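Peer 1: Here's a sequence, model it:
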Amino acid sequence: MFDARWLTLKFPTLLMVLLTLGTSAAFANDLLRFSIGNKNSPAFPPYQWYDFCGGGYQGFNKELYRRLAVDLGYSAIFSEADFADNSSQLQKNSLALVATKKADFTLTHPAFITAGDGFILGKTPVLQISQVVLLPVDRPDISDISDLKTMTGASMVTPEVKNHFRNFGVELTMKKSSSLEESLKNLASSEVDYWMTSKFVAQHLINEYGLQNKVKFSGLDLGTASRFYMVTNTSENNARLMTRVDDLIASYYQTGYIDFLKFSVMKKWLATRSCAEKSE
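Peer 2: Modelled structure (predicted):
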């Protein structure tokens, strides 16, 4: 009969190595890797930004990932994507980590997924973002997309959005702004003619800066809301987990957790937004 005491006496170092490897392997199996933003990329509140004061990523994406990992019985770790100067490129860079199996999951728009890419897209949307157009309060409303041809907008618009409008024969003219706040303030002072952004973000920033009498929502309908889904690669374990992820996302909506999370991270962003700016 094998006696482990003999192994301990003869090869104590070997035994410790074997035990350490076993423990490390078990720990690694309990980790779930999520692709996150890049600390040097622009902040995309309330969904993701980097806190240069306390260190670490913040936002809706991170908190959702942590909750999913816990409910799946894992610990979340975050894999940093390559630098990107706009949200579309950041999604592409995050997907690249999932494709190369350097991350297990990320949140993305289906437009960045094509057949044969080796991805599994979730069935339940995590986010449904309604895009709206805001105008200075003294400007007449616009009723057709073609009206944007002769107007200058605040530039927080991604290349994909510009390409979308080109399909309707509209070439957007934009004035660059470095942040959501700058876009809103440029609009309130009539330095730009309109600002296209998320309705959720706009409502909170307008209230934060007390600009209810300076800007207004246009009645222009930009179409359906953008929907974002969890995505993973085709590894056996991740494919199995995606079914559970879909069920969890559905339950988060039913319990109100998604709405709670959006409001709580927006509140945190407004309170600590200066920490998203890297000191020179």
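Peer 1: can we go C-alpha only for contacts and neighbour counts from here?
Peer 2: Fine.
Peer 1: By residue count, tell me the biggest helix in this protein.
Peer 2: Assignment by DSSP state H gives helix 236-255 as the longest helix of the chain.
Peer 1: list the helices and strands whichever helix or strand comes after that helix packs on?
Peer 2: As assigned by DSSP states H and E, the chain's next helix or strand after helix 236-255 is helix 257-272. On a contact count with 3 or more CA pairs under 8 Å, 6 or more residues apart in numbering; DSSP states H and E, helix 257-272 meets helix 60-72.
Peer 1: And the longest helix of the chain, what's buried?
Peer 2: 238-239, 242, 244-246, 248-250, 252 (16 or more other CA atoms under 10 Å).
Peer 1: same deal with stretch 88-100?
Peer 2: By neighbour count on 16+ other CA under 10 Å, the buried set for stretch 88-100 is 88-99.
Peer 1: one more to put side by side:
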Amino acid sequence: MIIKPILVLLLQAALALTAQQAYGQQPLRFAVDNRHSDPIPPYSWYNQCKKVHQGFNNALYKKIAADLSLEAKFIEAGLAENTIDMLNQSTALLMENKADFALAPPSFIQQRNQLTAGEKPVTATSPVLILAASQAEITEVKQLEKLNGVGVNSADAVKILKLQNVNINVNKVGSIKEAVMHLARGEQDYWLTDKFIAQYLINDLGLQSKVRISKLKVGTSIGLHIMTNQQPVNQERLQQIDQLLASYHQNGYIEYLKFRVMQSWLANKDCANSAD
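Peer 2: As a prediction, the model looks like this:
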């Protein structure tokens, strides 16, 4: 009789569907920076007071998971010394299948062919040079060697300019607000930071007459994409996430989120010091 084989096939199909549905309800695992790594506002930091990860990345991950009716699970990456190392640590979790998604530049695909990037960048980082109002315009980066710089993640600034054969001396301070205020008071000459951070602080603190953004190009804009590994379910999820991100850009949610987390950072930065 052929009834028994048909029943077996139906049972196998039902079990496969049940397994697929169960797997589809698994939490989305997002890679986040190590709690002991330096904070990178507005993107990522660890709130030592509340014992939670915060920032643009974290808030976006929660939004994506909620809109897919799934739970967001955060997988902490290894300790990192600078921003590039943080990206390396996060994407390593994807390659080891310990996490499903992370934010990183598409250049990481060239280095790791096991990864796939989302269709369009979620946001972009654009390095700019902030000058004290009294400081003459900088026409070439080599001039910075004779000036006094300030920074929060000073290792990143040093590395960016060292690639251009420029060796700088940067005074490291505890927060981005402290960095820009050093310029406003004329205590330092320049600060290499992200364009969004610079514009937000200048406007929020009313420093338009105290500091300015230099016209000198110090680096290229780098797009941050959602990255995933080659797991089939993650490849499918990536298509869904791309659609969500397109809607977020269209309705202005991405820009709103960046401003919101900057406000949160400035209000709670004392809780984002290096871990105890």
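Peer 1: host element of residue 96 of the first structure?
Peer 2: helix 87-99.
Peer 1: Spatially nearest residue to the equivalent of residue 138 of the second structure over in the first structure, not counting backbone neighbours?
Peer 2: Matched to the first structure by TM-score structural alignment, residue 138 of the second structure sits across from residue 142. Spatial nearest neighbour of residue 142 of the first structure, chain neighbours left out: residue 220 (6.2 Å); criterion: CA to CA, 6 or more residues apart in numbering.
Peer 1: now residue 196 of the second structure, what's its secondary structure?
Peer 2: Under DSSP: H, G, I helix; E, B strand; the rest coil, residue 196 of the second structure falls in the helix class.
Peer 1: any idea what it aligns with in the first structure?
Peer 2: Under TM-score structural alignment, residue 196 of the second structure pairs with residue 200 in the first structure.
Peer 1: At which residues are the helices of the second structure located?
Peer 2: Counting by DSSP H, residue ranges of the helices within the second structure are 3-24, 56-67, 83-95, 107-111, 154-162, 176-184, 195-204, 232-250, 253-268.
Peer 1: Next, report how far the last one is displaced from the centre of its chain.
Peer 2: Pointing back at helix 253-268 of the second structure there. Taking CA atoms, centre = their mean, to the nearest Å, one finds the center of helix 253-268 of the second structure at 13 Å from the center of the full chain.
Peer 1: Residue range in the first structure corresponding to that helix, please.
Peer 2: Counting by TM-score structural alignment, helix 253-268 of the second structure corresponds to residues 257-272.
Peer 1: for the matching stretch, which positions count as buried?
Peer 2: Quick answer for stretch 257-272 of the first structure (16+ other CA under 10 Å): 258, 261-263, 265-266, 269.
Peer 1: coming back round to it: just give me the neighbour total for the match of residue 138 of the second structure.
Peer 2: 15 (other CA atoms under 10 Å).
Peer 1: for residue 148 of the second structure, same thing?
Peer 2: Neighbours of residue 148 of the second structure using other CA under 10 Å come to 15.
Peer 1: So what does it match up with in the first structure?
Peer 2: Match for residue 148 of the second structure (TM-score structural alignment): residue 152.
Peer 1: and that match, how far is that from residue 193 of the first structure?
Peer 2: 5 Å (CA to CA, to the nearest Å).
Peer 1: hang on, the earlier thing: could I get the buried residues of stretch 257-272 of the first structure as CSV with distance to residue 24 of the first structure?
Peer 2: Shown next, in CSV, are those (distance: CA to CA, whole Å):
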residue, distance to residue 24 of the first structure
258, 34
261, 33
262, 35
263, 38
265, 34
266, 37
269, 36
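Peer 1: quick one: which of those is nearest residue 276 of the first structure?
Peer 2: Among those, residue 269 lies closest to residue 276 of the first structure (CA to CA), at 8.7 Å.
Peer 1: Report the contact partners of the closest one.
Peer 2: 45-46, 59 (CA atoms under 8 Å, 6 or more residues apart in numbering).
Peer 1: swap the cut-off to 10 Å and go again
Peer 2: Contacts for residue 269 of the first structure were tallied using CA atoms under 10 Å, 6 or more residues apart in numbering; they are 45-49, 51, 58-59, 263, 275-276.
Peer 1: same thing with residue 181 of the first structure?
Peer 2: Contacts of residue 181 of the first structure (CA under 10 Å, 6+ apart): 187, 202, 205-206, 209.
Peer 1: Good, wrapping up.
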